[in-house]
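Visitor: Have a look; sequence and predicted model below, questions after that.
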Amino acid sequence: MSTASTASFSSRLAQVKPSPSVAAKARVDALRAAGRDIIDFTIGEPDFPTPEHIVQAGARALAEGATRYTGSAGTPALRRAICAKLQRENRLDFQPGQVIVGTGAKQLIFNAFAATLNEDDEVVIPAPYWVSYPDMVLLNGGTPVIAPSSAATGFKLTPEALRQALTPRSRWLVLNTPNNPSGAIYTESELGALCEVLRGFPAVRVMTDEIYEHFAYGGARHLSPLNVAPDLADRTLVVNGVSKAYAMTGWRVGYAAGPLDLIRAMTLLASQTTTCASAVGQAAAVTALEGPQECVAQARDLFEQRRDRMVSGLATIPGVSCSSPDGAFYLFPSVQGLLGKTTPQGRLLAGDPDVAAYLLDAVGVASVDGSSYGMPGYLRLSFATSAAEIDRGCAAIAQAVAALR
């Protein structure tokens, strides 16, 4: 005879939502499995395979025995390659001891918060933000403080908004440039102005998530805060990885570079959680960083063409307003002009989640609502898909909008 369990779960877990982007992708997969024709604009990864020379490097590493644990901070070869990359591409000087490799950039962001946050410490997160930042703060006992922006500021944090968000309990500012979901890229002067504010708050660390750095279009140029404020090096963590630039999302290799004491603390956590990133993934990442880089330039050019195509496709749809982003591979169009309208089935579109649901149900276009990124009234649409799908999806959105009353 069994008895009902009275075991409980962490109270922190109750504050955490499922990742909206992961949930949207799962919904797409389920609908496709059920036979629906879905145009997927939720994709947060390149739609092409890992370049062949990187795949072959992984295969060679397996054949040569790269199947065992590595050090918790990563292999010496990869940490050296990361230091060389940061110097070559970003003009940043780090030693291998200041670098940690993890199972994706997400794990390293989590570990950085876990290593530094005490109960009710605050983390300033500019909106719109990547969906996981606030929940990772909550899981580690911190309090996310959302600093607003708007289309008028280019979806970027201003010095005034940063100053208003900072308090004596602030421990981190999270910057994501190029930004997911807006594609915004901070200029040298914009970063300089934010860093000037931070100089007045010496207890605040800076986390700069640069995972989309290679996808900057037109005259836009990616810069790290350390390029304009090297005096903040003792409290800045640079987070990056090989997932986006080299189409290696499933290899799960990210890295971070920062002050030695922080990297040591994060390595301690890794030793008691994941142990290390996969040995074969790390070997392939060395080739990605040290090998030919034409694949990265080709991906950037392709994404720029797709960006322009999708912006043009949305431009003629009444009620949808979309600027052309400087970076990443997402559009963040306003759908505020659709709110208050009614679907052919009589459902009121009261908010952006309703718009996203309507597009999926009516015409099979999958997107992610802007509310999940801290900015209601918008949708995130990924252009990491084929030109044919972009054209088909924009036409379907136009059809769905035309049917509204």
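Guide: Yep, that arrived.

Visitor: C-alpha from now on. contacts and neighbour counts both.
Guide: Noted.

Visitor: Tell me how far residue 380 lies from residue 147.
Guide: 19 Å (C-alpha to C-alpha, to the nearest Å).

Visitor: And these two? Which one has more around it.
Guide: Comparing residue 380 with residue 147 by other C-alpha atoms under 10 Å, the one with more neighbours is residue 380, at 26 against 23.

Visitor: The longest helix along the chain packs against which elements?
Guide: Ranked by residue count and defined by DSSP state H, the top helix of the chain is helix 294-315. Helix 294-315 makes packing contacts with strand 330-331, helix 387-402 when contacts are defined by 3 or more C-alpha pairs under 8 Å, 6 or more residues apart in numbering; DSSP states H and E.

Visitor: by contact count, what packs against the first one?
Guide: Spelled out, it's strand 330-331. Helices and strands touching strand 330-331, by 3+ C-alpha pairs under 8 Å, 6+ apart, are helix 294-315, strand 379-382.

Visitor: what about residue 165, how many residues close to it?
Guide: 19.

Visitor: what's the closest non-adjacent residue to it?
Guide: The spatially closest residue to residue 165, leaving aside those adjacent along the chain, is residue 147, at 6.0 Å (C-alpha to C-alpha, 6 or more residues apart in numbering).

Visitor: doesn't residue 159 make contact with the one you found?
Guide: No: if you go by C-alpha atoms under 8 Å, residue 147 and residue 159 don't touch, sitting 10.5 Å apart.

Visitor: Below is structure B, check it against A:
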Amino acid sequence: KERSDILLVTDDIYEHILFDDRKFLNVPMLVPELKDQWFIVNGVSKAYSMTGWRIGYGAGPQYIIKNMETIQGQSTSGATSIAQAGAQAALSESQDCVVEMRKAFQERRDLVTRMLSSIPGVRAFAPGGAFYIFPDLSEIYKKPKFQALLKEKNDDSASRVFCAHLLDHYEVAAVPGIAFGDDTGIRISYALSEEHIRKGIERLGNMIHDLD
């Protein structure tokens, strides 16, 4: 409040994918008197599985919105009308599909958390929302075979070497934690079928076993 020259952005794209009866809150809801300094970005990609439709939206101070309209109008002339109609229907019609999707994601989260936690040396924490999990592999990185692999690859990022080896030799894709500023773990998506989740985590476990 003391710095009225600062504009803050909140990304609410996962507002509907929350688990364990968590309620969605963002800072503008908690501190409404700062509404003129907050800008909210959101979209239909995650909650409604409409990633390819490329529809997002923003809410904020009027001068920001007007400038957004100017830039959007000159760069893309606006989103396709079909996609806009689809997004409007998704946002305004029954939200039963979102409830079912959230339930499915929570079941997958529980599955992937259990499976990762059963692998010796892996620490997995159940996320409160979205569809990613970030297991801690610090103990795995200490294994002599992995240390030798790090030296061989001449890479100072353990998570990057781990993910490259996992993909090249076990055909499982994950994102190195270093991309998010935390090299202690990797990011795994569970926006997959239960069958693929089981296969992927089993292969990850095989890789870790092979490092012994």
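Guide: Received the coordinates, thanks. Please read these numbers as outputs of a predicted model, since none were measured by experiment.

Visitor: What does the TM-score come to for these two?
Guide: The TM-score (TM-score structural alignment, normalised by the length of structure 2) is 0.92; 206 aligned residues with a C-alpha RMSD of 1.5 Å.

Visitor: which residues of structure 2 fall in strands?
Guide: Taking DSSP state E as the test, the strands found in structure 2 are 8-11, 38-43, 56-59, 132-133, 175-176, 186-189.

Visitor: And the longest one against structure 1, how far off on average?
Guide: If I follow you right, that is strand 38-43 of structure 2. Average distance, strand 38-43 of structure 2 versus aligned residues of structure 1 after superposition (mean C-alpha distance after the TM-score superposition for structure 1): 0.8 Å.

Visitor: counting contacts, what elements does that strand pack onto?
Guide: Packing partners of strand 38-43 of structure 2 (3+ C-alpha pairs under 8 Å, 6+ apart): strand 8-11, strand 56-59.

Visitor: Name the residues that touch the last one?
Guide: So the one you mean is strand 56-59 of structure 2. 39, 40, 41, 42, 43, 44, 45, 65 (C-alpha atoms under 8 Å, 6 or more residues apart in numbering).

Visitor: which residues does the equivalent of the third one over in structure 1 contact?
Guide: Read that as residue 41 of structure 2. If you follow residue 41 of structure 2 across to structure 1 using TM-score structural alignment, you land on residue 239. Contacts for residue 239 of structure 1 (C-alpha under 8 Å, 6+ apart) come out as 105, 108, 109, 207, 208, 209, 210, 211, 254, 255, 256, 257.

Visitor: what residue of structure 1 matches up with residue 106 of structure 2?
Guide: Looks like residue 106 of structure 2 aligns to residue 304 there (TM-score structural alignment).

Visitor: residues near the residue nearest to that match when sequence neighbours are not counted, how many?
Guide: Excluding its sequence neighbours, the residue lying closest to residue 304 of structure 1 (C-alpha to C-alpha, 6+ apart) is residue 217, at 6.3 Å. Per other C-alpha under 10 Å, the neighbour tally for residue 217 of structure 1 reads 21.

Visitor: Residue 103 of structure 2 now?
Guide: By other C-alpha under 10 Å, neighbour count at residue 103 of structure 2 equals 16.

Visitor: Out of the contacts of strand 56-59 of structure 2, who's the most crowded?
Guide: Greatest neighbour count in those, by other C-alpha under 10 Å, goes to residue 44: 22 neighbours.

Visitor: on that earlier part again, mind picking the two most distant members of the contacts of residue 239 of structure 1?
Guide: Taking C-alpha to C-alpha, the two most distant members of the contacts of residue 239 of structure 1 are 207 and 254; they sit 14.4 Å apart.

Visitor: which of those two has more neighbours?
Guide: Per other C-alpha under 10 Å, whichever of residue 207 of structure 1 and residue 254 has more neighbours is residue 254, with 26 against 22.

Visitor: how far away is the aligned partner of residue 122 of structure 2 in structure 1 from residue 356 of structure 1?
Guide: Counting by TM-score structural alignment, residue 122 of structure 2 corresponds to residue 320 in structure 1. Computed as C-alpha to C-alpha, the residue 320 of structure 1 to residue 356 of structure 1 distance reads 13 Å.

Visitor: before we move on, what about residue 289 of structure 1?
Guide: Plainly put, residue 289 of structure 1 is 38 Å away from residue 356 of structure 1 if you go by C-alpha to C-alpha.

Visitor: likewise residue 60 of structure 1?
Guide: Residue 60 of structure 1 is 44 Å from residue 356 of structure 1, where distance means C-alpha to C-alpha.
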